Structures are given as structure tokens and as C-alpha cells.
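> Quick one: sequence and predicted model below, then my questions.
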Amino acid sequence: MKILGKLFGSDSRVKILRLFLFNPDGVFENAEVASRARVYSSTARREIALLSRVGLIKRKYFYREVVRKSPSRFVAKRKRVAGWTLNEKFYYLGALQSFLLGATPLRENDVAKRLERVGRLKLVIIAGAFLQDFNSRVDLLIVGDSIKKLVLENAIKNIEAELGKELRYAVFSTSDFEYRLNVYDKLIRDVLDYPHQKVVNRLNLSKT
């Protein structure tokens, strides 16, 4: 990410660029951009203004359900809000997508380091978005014990912010994973039988 940050001006800009490029049909309010990219609100507003000026993103209005409390009950109402979406007519869109989506900001060791505090990890496999295989059922498979749920969720959000995409991930205890492996569980086979990389492999799982 540091190299891309230098090329594009800042790490924050790269995160926000990837958010829009990875989610071409998405519409995001300023606050959601800041939350998903894990940057300050002021930074998100500044980068959104810049990307809007150059024409990469455009304003789009959409309806969001808002729940409000009345004296006796909760009432759901649809509210028209302004957001931002990718401008599919941006002249350099194809070149930018090819470069940024192909330049994975996290290396194998980076992923392992982000997850090292979540518990006693036995196996971590990256696939899907990490390898530009967007048809994969799972982007990240984690096997371990004493997994700390909140620490894991925070680590996943940090990884998602750098990738610009919500991750599809699965977490198993060691015993559960070994059972599923032995009975040829479909999800496990869908990960192991297709492109993937093992970034932690304390189970000494073979390449097949």
C-alpha cells in the first residue's frame, strides 16, 4: 500500500479509489466512504471532492430506509439521500481498474500479520479477491482455536479497507475443519480445489 500511496498521493486516496472501483454499482454517502475506507471524515470529504472534480465519481440520489421512534412505536420511512457512485464514462476508467484491481495492496505476510492476534491460528488461506478470482465462494479461510471474535472482526475490517471490498470469509475450529476436510465438505473443497495460497499452514496441509 505504501508504494501505491506514493504514486497516488496518499494511502487514503488508494483505499477510496479501490472502494469505488471494486464496487462499481455501489452508492456511498460520505460517512459510509469514511467508515469503509477507515479514514477520517474530513479526509473522505476531501478525497471525494477531488475524485468528483476529475470525473471519476458522480453524485447519485437514492432512497434509504430510516427508522424513527414515535411516542408509541418505531416507524420506518424511506428517505432520499445523496451519495456517490463510480462514473462508468470516465475516460481512464479501464486503465485505472486494470492497474489498481490487479495491484493487490497486501502481500501474503501482510495478511498473516494482520491476523496474528486473533487466536491460535493453524491455517489461513487467501483466495478470491486476493488473487483476482471474483467467482470464488470465499476470499479468506481461517482455521484456529480460541478465536477472539471482536479482534477478528476488527482485523477483517482493516483488510477490507485496504482491499476496497467486503470479504467473504469462513472461520473454523481445528477439529471442525479436520472433520469437514475428511468428509469432503463442499465449501472446503471449493477453496482447496481452486486457486488459493496458504499464508499460515501449521496443519502441514498438502498442496492438493
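Looks like it arrived, so ask away.
> from here on, contacts and neighbour counts on C-alpha atoms
OK.
> Please, where are all the helices along this protein?
With helices called from DSSP state H, the chain shows them at 2-8, 11-22, 30-37, 41-54, 93-102, 108-115, 149-163, 174-182, 186-192.
> most tightly surrounded among those helices?
Comparing the helices of the chain by mean neighbour count (mean count of other Cα atoms under 10 Å), helix 11-22 ranks first with a mean of 23.
> Included below, for side-by-side comparison, is a second structure:
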Amino acid sequence: MARKQTAKNRRKRHKKVSKKDARSHRRPKKKPRVSSKTRQSSPKQSLPMLEALLGSPARARILRFLYRHPDAAYNLKTLSKILLLKTPSVARECLALARLGILKSRSGGSRKTYQVSAAFPFSGELRAISVHSHALSSAQILSELSKKIHPKLVVISGSFLNIPGSPTDLFVVADRVSEKQLASAMKQFEAQLGTELRWSAFNTNEFIYRWKMFDRFLKSIFESTHEILLGKVPK
């Protein structure tokens, strides 16, 4: 009886070992290949405060511009051209703002003009939000510039930071500077900020030379309040 039990136990152990060996001889699973083209999706850029508050980028752009020029009246065609918006969109938003009492309209000849209304109860508060809220993020500025040139140094000041009296609003250094391409980018920035911008651009060699010569213009930029979005200044 003892022998039979021993033999039975041996068979059980043999079966267990056989299953273990079988598992050990299985081919290991290959790790999935990660394609070199696969990239992490960049986080979505949140809307600036005024755009998020109004729920309409076009409406925010119109208000920001008109509150920066409160004494002037503009027709739809002029607003569309300055703000780089389609005329039907401008007409729809201006009509909605006029119905709310934020804008006032005036018909002159065949064209209707719009301007901000001082009679609106919260005109002061809305103007403060429109003018002082940042319309462009650092990522948006760099993205737009990178479409036109390959900047090495990008510095913002003045209207980008709501600081009056700065020597320039945007300063750019690149190996190749195309004034035409930069002017196109600045037009986009002006449409979103609602004001004219001053900008300066140097190629890399000119910037290094002027920096070593303690150029007055460069000194005025970096001694005033500014923000470096890309690159570093020489020591």
C-alpha cells in the first residue's frame, strides 16, 4: 500500500514538473513597438479670459479694439479689415452688443458705424477687462512667429504686457530676418490685441555685435520691464 502511494505521489510530482517545464518553454511575449511618428498630444490651449467670459473670440476681439479707441466709430468693413474677421461675423456680433447696450450704432449714409457706449452701466468694468486681460499666451506668440521665421530670441514688452512707455513691444533675433514675414505675424497680433504694435528684429550677428558694443537701444529694452519667451541673452 505504501509503495502504491509513493508511486502515485511520484506521478503527481512528475505531472507538476512537466507543466512547469512546459510553461518555461513558451515563447516570451514581445513588447509592442512604439512608432517613431507617435507623439504625445500637446495640451489644448485655454481661451484667454475675455474670450472665455464672452464665449466668442470674435466678440472679444471687437470689444478689445473698440475699448482701446472709445472716441472713434467704425463701420463694419473697417472693423473686418483691422480685426481680420469676416464681415457677416462682425455684423452679427456688433448687433448683439448693441442690443445689450454695450455698443451704440449710428447710421450715416449707406453705412452704419459702431462705438462703445459710455451709458452702459458696467462700461468701466468691461473696459478694464477688455484692455488689461491678456489676449495672447506665450505659446500662441511663439507658434505664430515660428510659422514665419526661426527665432533664436523672442522678447515681449509694452502692449503685450500692458506696460506703457516701453521702447518696443516685440524684439526678435533670428539667423534670417524677413521683414515681410514678421509684418504678417504682427498683423495677426495687432488684430487680437486691438492696437498697433512696435517691433524690432536683428539677425544673430548684428545682435551679438550691438550687444558687445553696449547698444543704447538694446540697453533700453532689457532695462525696462520685459519677458523673454525664447532664448537667452549673452553674458
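Structure received. Note that the structure is predicted; figures quoted are calculated from it, not measured.
> For Asn204 of the first structure, find the nearest of the helices of the first structure.
Closest of the helices of the first structure to Asn204 of the first structure is helix 174-182, at 12.0 Å (criterion: Cα to Cα).
> Can you tell me what Ala103 of the first structure aligns to in the second structure?
Mapped onto the second structure by TM-score structural alignment, Ala103 of the first structure lines up with Ser133.
> Leaving out chain neighbours, which residue sits closest to Val67 of the first structure?
Distances taken as Cα to Cα, 6 or more residues apart in numbering place Ala76 nearest to Val67 of the first structure, at 4.3 Å, with adjacent residues excluded.
> my read: the one you found touches Arg64, true?
No: Ala76 of the first structure is not in contact with Arg64 according to Cα atoms under 8 Å; the separation is 10.0 Å.
> Mind checking which residue lies nearest the centre of the second structure?
Gln140 (2.1 Å; Cα atoms, centre = their mean).
> I'd like to know how far it sits from Ser46 of the second structure.
Distance, Gln140 of the second structure to Ser46 of the second structure, by Cα to Cα, to the nearest Å: 11 Å.
> What of Leu197 of the second structure?
24 Å.
> Phe222 of the second structure now?
29 Å.
> Show me the contact partners of stretch 92-100 of the first structure.
The contact list for stretch 92-100 of the first structure (Cα atoms under 8 Å, 6 or more residues apart in numbering) reads Arg18, Leu21, Leu56.
> Just give me the match in the second structure for the last one.
To tie it back to what came earlier, the one meant is Leu56 of the first structure. Checking TM-score structural alignment: Leu56 of the first structure goes with Ile102.
> burial of that match, as a residue count?
When neighbours are counted by other Cα atoms under 10 Å, Ile102 of the second structure registers 20.
> hmm, back to that, how many residues are close by the match of Ala103 of the first structure?
17.
> I figured it hits Met49, correct?
Yes: using Cα under 8 Å, Ser133 of the second structure makes contact with Met49 at a distance of 6.6 Å.
> I'd assumed Ser117 was in contact with the match of Leu56 of the first structure.
Yes: using Cα under 8 Å, Ile102 of the second structure is in contact with Ser117, at 5.6 Å.
> Looks like Val67 of the first structure contacts Lys77 (just checking).
Yes: with contact defined as Cα under 8 Å, Val67 of the first structure counts as touching Lys77 (6.3 Å).
> Tell me how far Leu85 of the second structure lies from Gly158 of the second structure.
25 Å.
> In terms of packing, which of the two has more residues around it?
Gly158 (20 against 17).
> what's the counterpart of that one in the first structure?
Looks like Gly158 of the second structure aligns to Gly128 there (TM-score structural alignment).
> ok, the nearest residue to its match once chain neighbours are set aside - how many residues close by?
Of all residues not flanking Gly128 of the first structure in the chain, Asp139 sits nearest, at 4.4 Å (Cα to Cα, 6+ apart). Asp139 of the first structure is flanked by 23 other residues according to other Cα under 10 Å.
> what do we get in the second structure for Asp139 of the first structure?
Asp139 of the first structure maps onto Asp169 in the second structure, by TM-score structural alignment.
> so its match makes contact with Arg198?
Yes: if you go by Cα under 8 Å, Asp169 of the second structure and Arg198 touch, sitting 5.3 Å apart.
> Need the residues touching each of those two.
Joint contacts of Asp169 of the second structure and Arg198 (Cα under 8 Å, 6+ apart) do not exist.
> From Asn205 of the second structure, how far out is His132 of the second structure?
Counting by Cα to Cα, the gap from His132 of the second structure to Asn205 of the second structure is 36 Å.
> Ser220 of the second structure too?
Distance, Ser220 of the second structure to Asn205 of the second structure, by Cα to Cα: 20 Å.
> just His14 of the second structure next, same as before
Here the criterion is Cα to Cα. By it, His14 of the second structure lies 80 Å from Asn205 of the second structure.
> Compare the helices of the first structure and give me the one nearest Thr208 of the first structure.
Here helix 186-192 is closest among those (Cα to Cα), at 7.0 Å.
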